[in-house]
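Enquirer: the following block contains a protein sequence and its predicted model.
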Amino acid sequence: MQFNVSRKSESTKLSINEVKLSIFDKALQLNPKNSWLLVEYLKCCEQTYDVPKLLTKWDQILNENPGDIVLWMEYITFRQTNLVSFNVTQCLQLFEDCLHVLRKSVLVANDYNEKLRIERIMIHVFQRACVFMLQSGYSERAYACWQAMVELVFFAPDHLRQQTFYDRVAALEVFWEAEWPRFGEDDAKGWSYYADQGNNEMQVIPAPLPSPINISNLHGDMYEKWATAEEMHNGRLLSTRTGTGGDDDINVDDPYRIIIFDDIRSFLYDVTFPQSCIELLYACFSFVGLTFNPGYSSSNPLITDTFLNNKLANESIANKSFWATRLEENCLFKFPIKAFPQVEDNLFNSQNWICICDEVDVINVDMKFVRNAFYQLRQVVNDTGIKLSRLSVEHLYDTSSGRSLAKSMLKREKMNLALWNGYAQVERSSNKYSEARKIYLGAIAQILSYPERFQIDAPLLHRTFAEMELEQGHYKTAMNILTLLTEEQGNIESIAEVDVSVTRLLKAKKYYAQQMAKSTTTISQYESGNSLHYCVCYALLECLSQNIQQACKIYEEMIQDIEMRKGYLDLEAELIFMAYPLI
């Protein structure tokens, strides 16, 4: 009886699916190039067609729409998840084909936003490809792809920067096969450095080959020894050098550990926009296991893509630190999955707030590669977010080293208030509140002497300083900090545990109300960020001077304004929602 019901159910499903396919056929006659219609049509075909017929249908549609990126991404996902047709070599070829299509698309695109969109898609596809290589056991090739991309984009010699992409790739091959130290490796100085020195003036000193793993020396039974040996092999992430410029044979147990340029050539692509260059670096750090992001919304494909964000599957069982213990039950903001935007207030570990990258996140990260990478980028990347990410990593690696790095950065950029805030956050994260307070007071005392363009992060500095004082229960001090931000002739001597006068308080609230009104016309990223900080400062001041209901009202009005202004809730609104619980 049950068997008959099952057969009827299957028959009903097939009948319904046939009707759906008929509807799709009619719809596609009127909209033959509609990407999402084609994707849903192919998903419907999966329910009826066998795999060979389905692959033929995919090939047919891709041949008819060779430049459709949506279709390519869906096809890659299908091939990665279909067990019958899955093949590592074929999947890698698909990634290469997709990047080839994207390289051609960006050349013919005329619109600025369209070019930027395609570059971001290329970063996404490239990251997917490298993660796939890593998970398939080709870690050396995956890391080599990233090394080549960063050398190509950030370290190309000046005389090559105006040449075509393919000319630069040809020149990069010479550098690669010469086996100079590459991005992320010890003593690497960048492609341009070695190109400027000339081949005749320097000699390649090959890194020593890693010693072979002797299983007999490992502990445990035969299965434990095998598993340990595999983990040790996987820990050797970078490609082996021949020491001969790639001309002679070398005795290695795994020939795939030597990466020649032909192994990575077809995965390279051009990145020209400053935003894309920074996003490429964040994608690289995400690949090695860091959880930083350039302020992506939680709905961004690079956050939601399960092929890229598999931390839950990789660590939740093996990593005991992933699971909350009874001692941590009161730590409400210890989120193991970092699917939220990176902003200045969540870069450093805190007992009372979320953190984008903490000590648990770096357990399985190759810190040697990461620290080398950040150090080598310092001369070619002038981005405050990258600098703060480096400071966060260094602080996680060693507290005193992080403190030294912060001081070193500020010697070169004395007027960078975001770095001053980062330095204070390092001390605050180490529970050295008095030191953090000195840093905040010193930075705030100098703000008015800076040129106006360097004062833009003043709201951030006052906000985080006030939040720190609130953590310590210094409510009046926090009110004085929030009030000082609104005063042109303010003095840090007013920052004390004393009452704020009614006159000062009223003037401060009026100032904040004016800033909130300006936020309706903000256009730049900095202005958008400052509107968030002003909103938080205003809400905190209302909460301290009146009640929490007034503070909530400010957040609600800000969210309503964003929705009315844009017609939807975007990253700006998400940041407001993130700050809302702080009151």
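Expert: Here it is on my side, so go on. Residues are numbered from 1 along each chain as shown.

Enquirer: from here on, just use CA atoms for contacts and neighbour counts.
Expert: Fine.

Enquirer: hmm, residue 454 and residue 416 touching each other?
Expert: Yes: checked against Cα atoms under 8 Å, the pair residue 416 and residue 454 is within contact range at 6.6 Å.

Enquirer: which one's more surrounded, those two?
Expert: Here residue 416 and residue 454 are compared on neighbour count by other Cα atoms under 10 Å; more neighbours surround residue 416, at 19 against 16.

Enquirer: so who does that one touch?
Expert: By Cα atoms under 8 Å, 6 or more residues apart in numbering, the contact list for residue 416 reads 410, 454.

Enquirer: what does the one 4 residues further on give?
Expert: Residue 420 is in contact with 410, 439-440, 443, counting by Cα under 8 Å, 6+ apart.

Enquirer: looking at these, state which has the most neighbours.
Expert: Note: the member of the contacts of residue 420 with the most neighbours is residue 440, at 23 neighbours, neighbours being other Cα under 10 Å.

Enquirer: putting a second one here so we can go through both:
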Amino acid sequence: MGEKNGLTGGDEIDMASDGHRDQSPERRKKEERRRREREEAQALVRGDVNRPEERTSKNKEREKSEERWLKDDDDGTPWYETLGGGKKVGSSDKSYDPSKALFLDTAGDRDIVRYGATTSHSAPRYYRDGNNRVMGWNEGIRVVYSRDRTQKGIELAPKGRPYVPRYNKHIRSATSHIYRILLPPSSDRQLDYDTSFVAFDSRPKRLEEPDLPSYRSITHQDLPDEGKGGEYELVEDAIGSFATAEQEVRKKTVDMERRLKEQPGDEDAWIEYSTLHLQLSPEAERVPGIDPTRLATTKAQAEVTLSILSRALNATPENGYSISLHLAYIRSAEKIWPGRKVTERWKNVLRELGQASDRRPGLEEGMMKLWLGYIEWREGQGFGKGDGEGSGGGVDEVVDVYVECIERLNNGMGGDALAREENLVYLFLRACLFMKQAGYQERALAAFQALMEITFFKPDHLRHQPHPSQREAWFASVTLTFEEFWDSEAPRIGEPGSMGWRNTPANTPSPPSVPRDPLVYKSEDPYERWLETELRAETLFARPGRATDLDDELEDDPFHIVVFSDLSPFLFPIFSPEVRLQLIYAFLTFLGLPFTPPGVPSASPANADPHLQWLLAANQSARMSFWPPKPSVKRIHWQTVAGEPMDPERPLSISSPFSCPVKNWAQTRSTLFAKSTGSGAWFRDLERIDLEGVDVEVVREVFRIMGPLVPDPGFTLAGFAVEAALSPKNAIKAAKSILSQDRTNLLLWDGYARLERQRGNASTARTVYITALQAAKQERGEREKTEDEMDLWAGWAEMEFEEGDKKRCLDVVVMAAGIGEDRISLGQYESSTPSPLSLLKTRQYYHRLAPTGSALLLSSLLTYLVDGIDTTCDALLDISSAHPTSSSECEEALQLLSQIMFRHATLTPSMPAYLSRQVLERALGAFPNNTALLSLYMYGELHNRVYGRVQRLIGEMTAESSGNAEGKGVVGYLWAVWAEAVAAHRTFWDAGGGGAERVRMALDKGVNSSR
């Protein structure tokens, strides 16, 4: 049978009678193998490890084959250097070499760092000694390797067989007692680099507790194997106590609960308590580009806040009338409630607190905050969301809210008369800006025209100030008389031929209509044609129309002609001179000019108010200046120098610090007439690009008619700056025309000289200064110098300093102190070096002089020219510290110091960078939204190739929880956007580059900010 099947006799297989295979030998082998395994297992359990193990021939052959090519010892030599060098076990020398007992593993296991455990794909190049035995354990227990050993740690099994669960025990990792340690930041960042180690603050070690139990001890003593181990105690003794953020919030929550239980009427504590849980929500959870109000976490956080604030309102009867608690409650509800429900809540709170304001003193003064919050809601997220009473909402409804608030203030809400008038002007400006941006430009401009005419150009018989009890009747008669003037359609303020209400004769014809060329469409698409028509109308027909206008383009616009009934709700009387001046500058802001009243710092609430910062929205060129210019040549990724390839030199991302489109700083005559480029350049308040979209004719008429009525010469100088931005040549003509009528005004002479210097005519400007000072000296005689004359001297000295003529500048400073000033009366003035005695007398003179802006400039220049930049820095810092923080005097001193340091760095490149950095960081701490200081800081750091501080500054400007976050406002975000674009100019225009994404992140933070 074996031959028939091709098998030899040794290959015969026993077959059963039925033709199937006989499996009895295999069954006997399996039973024998199981018996041996049971005996071996029982021997292991009994601990009989000395019994000789029985090995089958198959096992012996396998072990011999494994040990055939083993080396005597592994010295760490790479495998590719030992190919063919293996030798038989029997042929190796069995002598013991102590130097080879240990070796250095040069390969190692890289995955253990990446994954935290070993992996079977990168096993070490050595073998365990003792055939996988475990020291201290039974000899029969061996270490095994399974597929899951990286998750289960070391696995043990009898004789190294596959993993058996009953023979394994979970052993806690040796590092399971280690906790994450959060070290509190140290205020002392000084580090001694000479020491060989960094020492931690340590505490005295605890006294060791006795091993024997103390039966008198009341407190529980932890056993050595309980709680935290010894290593933890060593770490705690080394670094002291620590706490996580959650523990800090939990502790503060307990303290606040205890405090509020004792003092339930503490409103600030309730508001702080309602925001504690927000400290545990990281900002990283918000995805850029997604509205945070749509996130589930926002809804959950708002519900927790509402629950706490609801408890606060019901805690005491007084809390129910707390304006701050109601504001916090409604602003949290705005995130999750429907719009109509929020609007209804606003109206209910305004009605109830308004009725209670008569009975509760002090409540009426805080109602303005409540009204401003309601207005912000109606023109923001609540726009178009009525209260469910059938009104759909929109522009008209928001205007009605403004009118209602103005009427309440006009009727006496707000307490103090001066504060009430300031609030009225602020609300009026916001209402007009809202109407202008909503498309009702004619009504907005007409409202300003009417209020300016009533305030400054009333007829003589209506100019008296009535008794407080008769003001309502008196103002009613004023508006009734003014209605006749308005309906006559005579020229009004800002229009050609306007002379003011009281100076306009009866039957004065209305201004003639200006012929305009017909519109030539650039597109055939009807929607694009509609857009072209609207843009043209927005530009050409922004002034209020007349009934005599017969322009075909205005036939379909029913809002172009503004009747008096559209204006009367916005009118109110103003009696305070300070508020009248604020109204004038509010009109300039409405027209698109960035001028502020004198003495207003950059940190004022008006400069940080996003509702008043609208100039960029109407100026496309200014918006485009935020982005870096597109590169005209292809970027080189590498270059060769002396045959060696290397990275190319990166050009500076900013050529000068004066190109920032966001302008917010302390306005002085230095910034009003500054040069934009060249030597002596500085930050300029108004440039030609800033006048895009501004009706220049209206602006000129306003300066012409209001100039004689404003006592501050700075208003006239602002008119000079407008003309200089449009045409420097025309500005010179306008200045000469005004000076011909007012030749004794020294500040106007200073403005004229600055115009000449702005054009680059320094010699002409010097002649103007000498002529004006000669006339002033002749007029005053032997009397003391006036403040205006000192301003003239200061302007001359500043010009010489900016031109880089230190010798002439020092001579002018000395002559301003009255020493040798007769030399300017000579035919030809020549500068000379002052003597030491003259310098001493000059110091004494400025020390006695009253602290004014001109005296500060002259004394600072004297200190700089004589003592150096370090002494000047210390002196101006001391002067700024003497004034209140965030005051205009403090900001002017710091801004002057930054100007002197910038000039010094330009002339002396060896000036240490840390000197200007320290000054600017201190100045930015007090005025964080001064864009001049911000730009100087950024320019200095980028010029020194230090990018980390710039990124840190940008992060602080956009951080929601940064210090003085409310003072930065929208200005800080706008500057951060520009700074990000400038810093990322290399990749800003690249497809997929990171520069545009950084700018997009800054914009996202600004849009979703709560400031």
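Expert: Structure received. Note that the structure is a prediction, hence the values are computed from the model and not measured.

Enquirer: quick one on the thing from earlier: pipe the contacts of residue 420 of structure 1 into CSV and attach secondary structure per row.
Expert: Conversion of the contacts of residue 420 of structure 1 to CSV gives the following (DSSP: H, G, I helix; E, B strand; the rest coil):
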residue, secondary structure
410, helix
439, helix
440, helix
443, helix
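
Enquirer: which of the residues you listed sit farthest apart?
Expert: Every pair in these was compared (Cα to Cα); the two farthest apart turn out to be 410 and 440, at 13.4 Å.

Enquirer: now do the same for residue 446 of structure 1: its match in structure 2.
Expert: Under the alignment defined by TM-score structural alignment, residue 446 of structure 1 corresponds to residue 775 in structure 2.

Enquirer: report how many residues lie close to that match.
Expert: When neighbours are counted by other Cα under 10 Å, residue 775 of structure 2 registers 14.

Enquirer: any idea which element it lies in?
Expert: In the assignment (DSSP states H and E), residue 775 of structure 2 maps to helix 762-780.

Enquirer: next secondary structure after that helix?
Expert: Toward the C-terminus, helix 762-780 of structure 2 is succeeded by helix 787-802 as the next helix or strand (DSSP H and E).

Enquirer: before we move on, which element is residue 44 of structure 1 in?
Expert: Residue 44 of structure 1 is part of helix 35-46, with elements assigned from DSSP H and E.

Enquirer: what range in structure 2 matches that helix?
Expert: Under TM-score structural alignment, helix 35-46 of structure 1 corresponds to residues 323-334 of structure 2.

Enquirer: so for the matching stretch, what gets flagged as buried?
Expert: By neighbour count, with 16 or more other Cα atoms under 10 Å as the criterion, the buried positions of stretch 323-334 of structure 2 are 323, 325-327, 329-334.

Enquirer: with distance to residue 726 of structure 2 added, can I get the residues you listed in JSON lines?
Expert: Formatted as JSON lines, the buried residues of stretch 323-334 of structure 2 follow (distance: Cα to Cα, whole Å):
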{"residue": "323", "distance to residue 726 of structure 2": "48"}
{"residue": "325", "distance to residue 726 of structure 2": "50"}
{"residue": "326", "distance to residue 726 of structure 2": "50"}
{"residue": "327", "distance to residue 726 of structure 2": "46"}
{"residue": "329", "distance to residue 726 of structure 2": "50"}
{"residue": "330", "distance to residue 726 of structure 2": "48"}
{"residue": "331", "distance to residue 726 of structure 2": "45"}
{"residue": "332", "distance to residue 726 of structure 2": "48"}
{"residue": "333", "distance to residue 726 of structure 2": "49"}
{"residue": "334", "distance to residue 726 of structure 2": "46"}
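
Enquirer: among the residues you listed, which two are most distant?
Expert: Taking Cα to Cα as the measure, the buried residues of stretch 323-334 of structure 2 span a maximum distance of 16.4 Å, between 323 and 334.

Enquirer: gap between the helix holding residue 775 of structure 2 and the chain center?
Expert: When distances are taken as Cα atoms, centre = their mean, to the nearest Å, helix 762-780 of structure 2 is centred 46 Å away from the chain's centroid.

Enquirer: so what secondary structure elements neighbour it?
Expert: Applying 3 or more Cα pairs under 8 Å, 6 or more residues apart in numbering; DSSP states H and E, one finds that helix 762-780 of structure 2 contacts helix 746-758, helix 787-802.

Enquirer: tell me how many other residues crowd residue 56 of structure 1.
Expert: By the other Cα under 10 Å criterion, the neighbourhood of residue 56 of structure 1 contains 11 residues.

Enquirer: kindly apply the preceding question to residue 492 of structure 2 instead.
Expert: Other residues near residue 492 of structure 2 come to 22 when the count uses other Cα under 10 Å.

Enquirer: what lines up with it in structure 1?
Expert: In the superposition onto structure 1, residue 492 of structure 2 corresponds to residue 182 when matched by TM-score structural alignment.

Enquirer: ok, and the closest non-adjacent residue to that match?
Expert: Ranked by Cα to Cα, 6 or more residues apart in numbering and with sequence neighbours excluded, the top spatial neighbour of residue 182 of structure 1 is residue 188, at 5.4 Å.

Enquirer: can you give me every residue that contacts that neighbour?
Expert: Residue 188 of structure 1 makes contact with 180-182, 376, according to Cα under 8 Å, 6+ apart.

Enquirer: hey, where'd the strands end up in the stretch 1-150 of structure 1?
Expert: If DSSP state E, counting those that start in this stretch is used as the criterion, the stretch 1-150 of structure 1 turns out to lack strands entirely.
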